[in-house]
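*Asks:* Sequence and predicted structure are below.
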Amino acid sequence: MSNNKMEEESNKQISTRTAMMPCGTTTTSTTIFESAAYHGLLPREDVQHLLKTEGDYLLRVSQPNMKSDSRQLIISTLIDKGATWNVGIRHVVIHRKSTGKYFINESTDFDSVEALLDHYKSTQTPLLTNVSNCIIKTPVPREKWELHHSDIELTKRLGQGQFGEVHRGKMKKKGRVQDIAVKLAKSSAVTKELIKEMMKEARMMRSYNHPNVVRIYGVALDDDPIMIVMELVKGGSLIDYLVRHAGKTTDAERMNNMISGSAWGLEYLHSRKCIHRDIASRNCLYDQNKNIKISDFGLSREGDSYKMTVARRVPIKWMAPEILRHFIYTRMSDVFSYGVMIWEIFSDGKEPFEEKKTAEVKQLLLNGSRLEFPAGTPVEIKDLVTKHLWCEDPKERIKMPEVVSRLEQITGVKQPPRPPRPDHDHKKEPKEKEAKDGSTRHHHGHGSSHHHHKEREASKTTVKTVDPTMATVVDGPNEKGPIESTTKVRRKSSRQTAAPQSKYARNVTSAGVSSSRAPSPD
């Protein structure tokens, strides 16, 4: 990474190589870190997607724990393809003696890690004496989404939150340099659970490819800090745009760009079984071409439903009533939150239930009360939200494909063709329970945020399953913020298809709806 302040920030991080130095853990030669089979801080949950044949193995580094920052070099190998991933894969620690020798079993030691690996591969000796099929055969190289820190340069910090930061940067890829946004965890906040949460978010986003969803390019795992590398969107958050342009945004822009674009993105996510769980204007980016992109997947889960089982900070003012009652999220709860975001868009970024305390809002939602749209909101939009998105019973709400269809009838703007679905051959990840540490949630950093934006974070609430009637307000700075860029703005796509004309359709071209995809770094 680059110089001056960036180097100072980098030096504050605990390098995996430095952390592996104490005797009793591991240190090894540079060649191991540069080996294609070395996957750095790859968590166990991701190992299962890479090992496909019995005898496949990779090298990785253990994650930090509460007792020590020291880490160990681990061999992960697939021993039983038919077993569940937590049984069929073994993780074996390479130790180091005070003499500098490396070993798995103390009776046999080696001058280097390379020599140790060569021995166990050539002799097919089990790594574990009591597990006869725990052998290594084929080293598994890094995937193309596993990036190198050496290829990434951080150029400007865009924002920060309690646990993470977002930087603008550049990435070298196949002879060219690409502008990127980089999300990383603060050194003081790095925990095993935080790494798992970051990797879960990255794992989910890797399979998404849609012009209205922020795209991820990969993760840098070979050293600290872990970096999630994403497309760089020139603009900022939708909430900031709405506040800055209060009273100036036209209904055509609201409907053709903000509402329609986010509907297309959310419909796509739902088609991929994604429950976003935090749909709001603060979690959408809005570029200078007036293209909207859904971002921040820190709370997202894949599946048909998700039950929150422990206390967690959640945005109650955007929340569907069934979540308050039963703590169950579905794609229909996203639909409800999307309706609240539409209200935000027509309210110039005002906070929902602005004058109400959180406990009052909860009771209002449970009693069936809903937000009042401002005067001048198009009747078609108001009816769509109040009659079809904010229904008390989630089964009565319309699904996102129907929302998209109705918006096309209202606006006259038809969704551009969907990009091809990328191929991903990883196994389906088993369902994971909510992290017990509520502090592991992280988002885009918060840089030059508006004061109004900060006040909105006070509406985040911890819902305690011990007593479903209680909700405790958790105050804290907003961890989201704009993602900026110095890249050239992509030209507007000429492939947009017009639906039947409406009174809003005449402004479509000037509004700048685009179907262009983010460029791939591969």
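*Replies:* Happy to help now that I have it.
*Asks:* from here on, contacts and neighbour counts on C-alpha atoms
*Replies:* Fine.
*Asks:* Point out the other elements, helices or strands, that whichever helix in the chain runs longest touches.
*Replies:* Ordering each helix of the chain by length in residues (DSSP state H) puts helix 331-346 first. Judged by 3 or more Cα pairs under 8 Å, 6 or more residues apart in numbering; DSSP states H and E, helix 331-346 is in contact with strand 274-275.
*Asks:* Can you identify each of the strands in the stretch 51-200 of the chain by residue range?
*Replies:* 56-61, 73-78, 89-96, 102-103, 109-110, 138-139, 146-147, 152-160, 164-173, 176-185 (DSSP state E, counting those that start in this stretch).
*Asks:* One more to weigh against that first structure:
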Amino acid sequence: MEEEYYSWVRRPMFSTTVCRRVDPSKIPAIHPVRQTSLRGQREEASECLSCGSRACGVDSETRPVAKSLQRSSHSRPLERATSPLPATALSEAFKEARSERRRFSTPLPRKQASPAKSEEGEWREEWRGDLSQLYLGHKFASGAHSKVYHGIYKNLTVAVKVISQPDEGENPGLAARLEKQFNREVTHLSHFHHRNVIKMVAACRAPSVFCIITEYLGGGSLRTALHKLKEEPLALDRLVAIALGIARGMEYVHSQGVVHRDLKPENVLFDDDGVPKIADFGIACEETRCEALTEDPGTYRWMAPEMIKHKIYGHKVDVYSFGLLLWEMLSGRVPFDDMTPIQAAFAVVDKNLRPAIPVGCPPPLRGLIESCWSVMPERRPEFWQIVGVLEQFQSAVYRDGSLGVVQTAACQEHKNRLLHWMQKFKISASEDGGRPPPPKFL
């Protein structure tokens, strides 16, 4: 029996394999023995297919093989060899200019990352507390969802604010809100550095508990100091000194673009030397984002009308609260103490009601209080203006023991004089470039 020969040719454009029966005597005619180029092979194959004769040495049975070669050469185009790009040596000046993007245009301003949190959303190492070195003592204050303990952290006397979250699945909305408050407070406190603002030491977070470690202020709160007076007013020199410290702290807070939103005597603490410090930034917000944080209201008795109405508001809501705080130090009483908080809110919004200023109030101080709690936010002074007025009050009290004004003068006259002082401060600020003077770092 005659031996059969087979030639296996794979067509690259298809997955099937073609099997052709070939005469072995005619294989050398198409076998690439000669060192010819691929282009020459393609031309020979095309001539053989065109002539159709046996003179070229190609049988009709081998024509499909030539066709497949021709088809494969057209289906896979030739590729040129890629040469490496020439290496160019850059000078150091060019590298520096390109890295800092200073060649052709000024770089766009970049949003600064929060000092307390990194880009991955984790607390930076310098603020992450070590719970193994924290020792809790007795509880000395509490709120709706938090408790404040005396503690020791790394041999320092500290105050530890513990925020307890509800059980898992019990109240997910409250849990999310408390976590947001914790994040905001740590973010704000981590970059506050002022004599009249509480100092943060560290922050810790566990699955069900958050805690904020701050300096311990042994002088108690302004609420405690007023309670000890049993509805008696503070001495004028002490009142002005405390008010000046609070105003300086709030001036600094506003210069950082932050609105406290809950300024009241409970959130003003004293150190051992009697220096007042602003505390509790749990519902504080950046002024550009306050409108989106309607779920965290302040306290109604000290809340500005526009905030009660859920209208657009800004940092002047803290000035309104400061006016009520001045009145409380002057009278020794809680604002609207004969009403519930809801009733007080309705009285402020619907009737434009304010607490009655005591008869013996010095007229300049009366004018300052009325300016701070004005119903129109644009008529309330800025805290840097309040600092300037209170510094003049303090100089007069140290010099004369009083505010140096005639007590029988008309209140409106002193109020106009106060507004003239504030206008003078505003003019001096505009001469310096239209911006208020920078806060004093004491």
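*Replies:* Looks like it came in fine. Source: prediction; values computed, not measured.
*Asks:* returning to what we had before: pull out the buried residues from whatever helix or strand comes next after the longest helix of the first structure.
*Replies:* Once the chain leaves helix 331-346 of the first structure, the next helix or strand it forms, by DSSP states H and E, is helix 358-366. Buried positions in helix 358-366 of the first structure, judged by neighbour count with 16 or more other Cα atoms under 10 Å: 358-359, 361-362, 364-366.
*Asks:* which among the residues you listed gets closest to Thr411 of the first structure?
*Replies:* Leu365 (29.5 Å; Cα to Cα).
*Asks:* Please pull up the equivalent of the closest one in the second structure.
*Replies:* Using TM-score structural alignment as the criterion, Leu365 of the first structure maps onto Val348 of the second structure.
*Asks:* What's the match for Trp390 of the first structure in the second structure?
*Replies:* Trp390 of the first structure maps onto Trp373 in the second structure, by TM-score structural alignment.
*Asks:* show me what contacts its match?
*Replies:* With contacts defined as Cα atoms under 8 Å, 6 or more residues apart in numbering, Trp373 of the second structure is in contact with 304, 319-321, 323-324, 380.
*Asks:* Swap in 10 Å and give it another go.
*Replies:* 302, 304-305, 316-324, 354, 379-381 (Cα atoms under 10 Å, 6 or more residues apart in numbering).
*Asks:* and what of Arg42 of the second structure?
*Replies:* If you count contacts by Cα under 10 Å, 6+ apart, then Arg42 of the second structure has 66-67, 69-71, 73-74 around it.
*Asks:* Apply 6 Å and report the result again.
*Replies:* Counting by Cα atoms under 6 Å, 6 or more residues apart in numbering, Arg42 of the second structure makes contact with nothing.
*Asks:* Just to be sure, it is in a helix?
*Replies:* Yes. Counting by DSSP: H, G, I helix; E, B strand; the rest coil, Arg42 of the second structure is found in a helix.
*Asks:* related to what we said a few turns ago, the strands of the stretch 51-200 of the first structure into JSON lines, with extra columns for mean neighbour count?
*Replies:* Listed next are the strands of the stretch 51-200 of the first structure as JSON lines, based on neighbours: other Cα atoms under 10 Å:
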{"stretch": "strand 56-61", "mean neighbour count": "25"}
{"stretch": "strand 73-78", "mean neighbour count": "25"}
{"stretch": "strand 89-96", "mean neighbour count": "22"}
{"stretch": "strand 102-103", "mean neighbour count": "23"}
{"stretch": "strand 109-110", "mean neighbour count": "17"}
{"stretch": "strand 138-139", "mean neighbour count": "18"}
{"stretch": "strand 146-147", "mean neighbour count": "20"}
{"stretch": "strand 152-160", "mean neighbour count": "21"}
{"stretch": "strand 164-173", "mean neighbour count": "22"}
{"stretch": "strand 176-185", "mean neighbour count": "23"}
